[in-house]
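[1] My questions concern the predicted model and sequence given below.
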Amino acid sequence: MSTDPFDPLLARAHAHASDFLRELPHRFVGARAGREEMIAALDAPLSQHGEDPGAVIDLLAQQAQRGVSGCAAPRYFGFVIGGSLPVALAADWLVSTWDQNAGIHVISPLAAAMEEIAGRWLLELFDLPRGSGVGFVTGCQMAHFTCLAAARHEVLRRVGWDVEAEGLNGSPRIHVVASEDAHITLDVALRYLGLGTRALVRVEADGQGRMRADRLGEVLSALEGPTIVCAQAGNVNTGAFDPLAEIGELARMHGAWMHVDGAFGLWVRASAERRGVADGIELADSWATDAHKWLNVPYDSGVAIVRHAEAHRAAMTVAAAYLIQTRGAERDAVDWVPEFSRRARGIPVYATLRAVGRDGVADLVDRCCARARQFAAVLGGEPGVRILNDVVLNQVLVRFGDDDTLTREVITGVQLDGTCWASGTTWHDLAAMRISVSNWATSEADVDVSAAAMLRVFRELRARR
């Protein structure tokens, strides 16, 4: 096949991509246009014969200048969003070029081998049971789904119920226990799995969002039947970790499955300096995390890890003669994830881990945590500004003044200023700015410039009152 149709377009796309990446550290961080502007610029009648492909690529690049946010930029602190390490982005370009369906081994032995190796490396990096099942999914939402499907399978199997064959109609009730500050993706996973959000038994949390182990003990003592306990490694607002060791011991005592939401917090296991906050995480039965957060690979890249590989596989696997599944040493990804057809999303994980090594992952985690402490020190030193959380990881909650209105005005003002971008939240009924430091490229200078912009907006708004 001639590459002539590809070369000019790929060269054009490469030039646009290079321009975007070159400008990314210095650009206005938020998006400059909203829905109406984007519809006006992009909408047109679908043509009969098509348009020039080069012009289409140019249009995308042109409108990206206004319509995309700089969420891969070093001064983007909204949500927990990492950038893309150069090696990760380059590997992802190859993934799109190869266009492999990574569902089964026979289609792409390369993708299957890389995901098998990357899974093993992750278990070593996190120091989790080496025989665990590993699946590469779209994000932590589907990682929860996958892990909790394995949990559903196993806790019902123990009481003699085959949920894959019989479904949930008539099955023993499954109790799902989680902190009152658990992430909303847990609720969604329960909906997808047919367990429903009313299956959730909420446990009181402390002032930092950590599940109270004493309350968990009381809850578990009052429950009978199949039970799943969901713990959190990294509260989405404060970064705090549930008391994982205590939760793990209680779960084992009561015969419950323990699942951990480690969307970003699981990566702290790579850091010798900070891994102590995750002590006890190894007691769990399953773990969900995102590589597109702290590993800084492109979207979509979640990871589901299940200690009981046989339960993991039983909950996910399907078989059909036409799929040519060997059931031998070869890895068929369809045994570990909900999808048949999927991109080879494990390849950027493999490439990144191989390129940066254990020390590189640890350094990435440690630097982001250091930059979060820098934010807290600079902002917390300003009269009228309060840091609402103990900064144990990469999350900082900031309160400006004594009322919600001023804090929200500062958040809006900072977003309009464009120097950086931070999001808002409500924490214990108080409006707060939520700063998440997750990007490999964020430097001390980026934090200094960003904190100065935040304080400038705060001072200007306060002076007008």
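    Nice, thanks for sending it over. Numbers count the residues shown, from 1 in each chain.
[2] For the rest of this, base every contact and every neighbour count on C-alpha atoms.
    OK.
[3] Any chance you could list what contacts stretch 206-221?
    Outside of stretch 206-221, the residues within contact range by Cα atoms under 8 Å, 6 or more residues apart in numbering are 178-181, 203-205, 231-232, 235, 238, 240-243, 246-247, 250, 254, 389-390.
[4] hmm, try it at 7 Å
    179, 181, 203-205, 235, 238, 240-243, 246-247, 250, 254, 389 (Cα atoms under 7 Å, 6 or more residues apart in numbering).
[5] Could you tell me the end-to-end distance of it?
    20 Å (Cα to Cα, to the nearest Å).
[6] And that stretch, what's buried?
    Judged by neighbour count (16 or more other Cα atoms under 10 Å), stretch 206-221 contains these buried residues: Q208, G209, R210, M211, R212, A213, L216, G217, L220.
[7] Stretch 354-362 too?
    Buried, per 16+ other Cα under 10 Å, within stretch 354-362: V356, R358, G360, V361, A362.
[8] Now the residue nearest the centre of the chain. Nearest residue, chain neighbours left out?
    Nearest to the mean C-alpha position of the chain, by Cα atoms, centre = their mean, lies D290 at 3.6 Å. Spatial nearest neighbour of D290, chain neighbours left out: G302 (4.2 Å); criterion: Cα to Cα, 6 or more residues apart in numbering.
[9] what number of residues lie near that neighbour?
    By the measure other Cα atoms under 10 Å, the count of residues near G302 is 25.
[10] thinking again about what came up before, next up, the contacts around the residue nearest to the centre of the chain.
    So D290 contacts G139, C140, A263, F264, S301, G302, V303 (Cα under 7 Å, 6+ apart).
[11] if we can go back for a sec, which members of the contacts of stretch 206-221 are the farthest-apart pair?
    The largest separation in the contacts of stretch 206-221, counting by Cα to Cα, is between H254 and N389 at 32.2 Å.
[12] who has more neighbours, these two?
    N389 (19 against 16).
[13] Could you look up the SS state of the more buried one?
    coil (DSSP: H, G, I helix; E, B strand; the rest coil).
[14] Now do the helices in the stretch 301-450 of the chain.
    Secondary structure of the stretch 301-450 of the chain (DSSP state H, counting those that start in this stretch): helices at 309-316, 346-380, 404-417, 444-463.
[15] which of the residues in the last one are buried?
    Which is helix 444-463. Going by neighbour count (16+ other Cα under 10 Å), the buried part of helix 444-463 is E444, D446, V447, D448, S450, A451, A453, M454, L455, V457, F458.
[16] ok, and here's another one to check against it:
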Amino acid sequence: MALALGIRGQSSKSGGMTITAPRQSTAQEHLDRVHTNPTTMARNREHIALITEAARRSGSYIANAAHRSIAAPAEAVAALDTFRRPLQEEPIDARTVLAELDAFGSPATTVQNQGRYFGYVNGGLDPAAHAAAILAGTWDQNVGAHIMTPVATTLDEVAGEWVIDALGLPSTAHASFNAGATIANLTGIITARDALYAKQGWDVGQGGLAGAPALRIIVGDEIHASALKALRLAGLGTGNLERIPTDANGSIIADAFPTDTDDATLVLLQAGNVNTGHSDPFTSIIPGVRERGGWVHVDGAFGLWAAASPTHRHLVAGVELADSWATDAHKWLNAPYDSGILIVRDPATVVRSMSTDAAYLNTGEATPPFQRGIQMSQRARGVETWAMLASHGKTGLADLIDRSIGHARHFADALAEAGATILAPVVLNQVLVSFRGDATTEAVIAAVQADGTLWAGATQWHGQRAMRLSVSDAATTRDDVNASVAAIVRLWRELT
């Protein structure tokens, strides 16, 4: 009688019994069992079913979004209390979770990708970039190093090179993707800080900032809040900033800019004032600062993209002379949130500031992505920008910029014809509007936001309350602008 203990193994006799010694399974046999594992197969089937259902629901959302209020209706916002419950003890089927998310979440969104959302500088959603984001989300890649993800790091690199080329920046520069222009500004300012201190013989990485010599920091009166936040986070503070006066459109007055800067000077300029779209006079400022050893960083979250348009690049002439630039892909490029870009003229400077080391991080790569930014782990943001640029090309990108500016000018002309006051000449995609006094302007903005035909925000400009219209969605058409103007004028008339 034989007792089989294995699969076709060696046989031997012991005490009259034949024992078959177990044979080690081959690697292929192990893999075969992996591939046919019932739990794995069931999980994959469920995963495929879920993402297919999510795609169906996403398509339904897009089909219906254009017909609903741009702002979330009050009843939909109230229904969000459905989500405010204690975490239950037992699991809930994932399909039920997805259905609940769609049923109560989708109606409570702000519709910012159907052409009539003009708040802040929120971009819409480019179809190619969106589709790429879905695929990249399924890939689930960590763009920390090439060894982790050859495809995502390659697309990250190529997209960065394309951005630099499209913007006409130095070909030796390097672009790194991050979570947004605030992070890009922070990374650029830290890089500038360390480079300037290195010239003073101070190693911030070793000595920190305590006891470090002071840097001279020069900004315009209209510096954006994200740049101020970045200065605080970089440990430089905002209490000793040297503020240069700006003109009626928010641009630094070149004649007021100091000519005694040195190699301990950091200058922050901006491409595209957040209210007016006007830029600082780069050609008049940057050469002298850099010749005297200083560093110029440009906050160009949206305005930097004017450089991609042959028709409008003169508005940011000289911006390519700076040392570093911060911009967004999720604004004018309409890449999905969140996606910012830092570009540095000398890649070695950002590596000096952002590099770190550990035995397990030694990938053999010269400068993996985690050595060029704040985050060590990050999603594949560059994939989305690559898809947007690949589908548009240079002419398509320029057309997007030109078209948005054209819509902004049409907005201004139509509202001015109706009797509103345009507070600054429209040069990019920003329109500032007053409706004959602060109280009326506030009332019109509130009525517009409640009406739902469009969405526009409020701002303060040179002592006046203003409606701020930012044409940043690629989906906006002339019909969207006309419908929005008609709604604004109708609501204004009803108030007066």
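    In hand now; what should we look at? All of these numbers come straight from a predicted model, not from anything done at the bench.
[17] Got a TM-score for the two of them?
    The TM-score (TM-score structural alignment, normalised by the length of structure 1) is 0.95; 455 aligned residues with a Cα RMSD of 1.4 Å.
[18] can you count the residues close to D403 of structure 1?
    12.
[19] How about the contacts made by it?
    Taking Cα under 7 Å, 6+ apart as the definition, D403 of structure 1 has no contacts.
[20] Distance-wise, check it relative to Q415 of structure 1.
    In this view, D403 of structure 1 and Q415 of structure 1 are 19 Å apart by Cα to Cα.
[21] P348 of structure 1 maps to what in structure 2?
    The alignment partner of P348 of structure 1 in structure 2, by TM-score structural alignment, is E384.
[22] so its match makes contact with L135?
    No. Between E384 of structure 2 and L135 there is no contact under Cα atoms under 7 Å: 9.7 Å.
[23] Counting neighbours, go ahead and name the busier of the two.
    E384 (32 against 13).
[24] if I look at the residue nearest to the more buried one when sequence neighbours are not counted, how far off is S11 of structure 2?
    Closest residue in space to E384 of structure 2, ignoring its immediate chain neighbours: A129 at 4.5 Å, by Cα to Cα, 6+ apart. Applying Cα to Cα, the value for A129 of structure 2 to S11 of structure 2 is 62 Å.
[25] and these two? which has more neighbours close in?
    Between A129 of structure 2 and S11, counted using other Cα under 10 Å, the more crowded position is A129 (25 against 13).
[26] Now do the same for that one: its match in structure 1.
    By TM-score structural alignment, A129 of structure 2 lines up with A88.
[27] Kindly report the same for W162 of structure 2.
    So W162 of structure 2 corresponds to W121, using TM-score structural alignment.
[28] ok but its match is inside a helix, no?
    Yes. Assessed by three-state DSSP, W121 of structure 1 belongs to a helix.
[29] what about it, neighbour count?
    Look at W121 of structure 1: counted by other Cα under 10 Å, it has 19 neighbours.
[30] and it, what does it touch?
    For W121 of structure 1, counting by Cα under 7 Å, 6+ apart, there are no contacting residues.
[31] If we use 10 Å, what do you get?
    E115, D127, R130, V349, Y350, L353, R354, G357, R358 (Cα atoms under 10 Å, 6 or more residues apart in numbering).
[32] Could you do M253 of structure 1 as well?
    G217, L220, S221, I247.
[33] how many other residues sit next to the last one?
    Just to be clear, that refers to I247 of structure 1. Neighbour tally, I247 of structure 1, other Cα under 10 Å: 25.
[34] Now which residue in structure 2 aligns to R66 of structure 1?
    R66 of structure 1 maps onto P107 in structure 2, with residues paired by TM-score structural alignment.
[35] do the same with G357 of structure 1
    Under TM-score structural alignment, G357 of structure 1 pairs with G393 in structure 2.
[36] Out of the contacts of W121 of structure 1, the closest to D58 of structure 1 would be?
    V349 (30.0 Å).
[37] quick one, what contacts the closest one?
    By Cα under 10 Å, 6+ apart, the residues touching V349 of structure 1 are 87-88, 91-92, 114-115, 117-119, 121-122, 136, 291-292, 295-298, 301-302, 355.
[38] Enumerate every residue touching A64 of structure 1.
    Counted by Cα under 10 Å, 6+ apart, A64 of structure 1 has contacts F20, A31, R32, A33, M38, D58, G70.
[39] The second one contacts R66, correct?
    Yes. Using Cα atoms under 10 Å, A31 of structure 1 makes contact with R66 at a distance of 5.8 Å.
[40] can you put the contacts of D290 of structure 1 in JSON lines and add distance to L42 of structure 1?
    JSON lines is the format used below for the contacts of D290 of structure 1 (distance: Cα to Cα, whole Å):
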{"residue": "G139", "distance to L42 of structure 1": "29"}
{"residue": "C140", "distance to L42 of structure 1": "31"}
{"residue": "A263", "distance to L42 of structure 1": "34"}
{"residue": "F264", "distance to L42 of structure 1": "35"}
{"residue": "S301", "distance to L42 of structure 1": "28"}
{"residue": "G302", "distance to L42 of structure 1": "31"}
{"residue": "V303", "distance to L42 of structure 1": "35"}
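[41] Pick the one among those residues closest to G381 of structure 1.
    Of those, the one sitting nearest to G381 of structure 1 (Cα to Cα) turns out to be F264, at 27.6 Å.
[42] what about the closest one, how many neighbours?
    Using other Cα under 10 Å, F264 of structure 1 is surrounded by 28 other residues.
[43] what does it align to in structure 2?
    In structure 2, F264 of structure 1 lands on F302 (TM-score structural alignment).
[44] How about S286 of structure 1?
    Using TM-score structural alignment, S286 of structure 1 pairs with S324 in structure 2.
[45] returning to that earlier point: which residues are in contact with the match of G357 of structure 1?
    Here G393 of structure 2 is in contact with W162, A166, A387, D399 (Cα under 10 Å, 6+ apart).
[46] what kind of secondary structure is the nearest residue to the third one once chain neighbours are set aside in?
    Yep, that's A387 of structure 2 we're talking about. Distance criterion Cα to Cα, 6+ apart; nearest residue to A387 of structure 2, sequence neighbours excluded, is A129 at 5.3 Å. Here A129 of structure 2 is recorded as helix under three-state DSSP.
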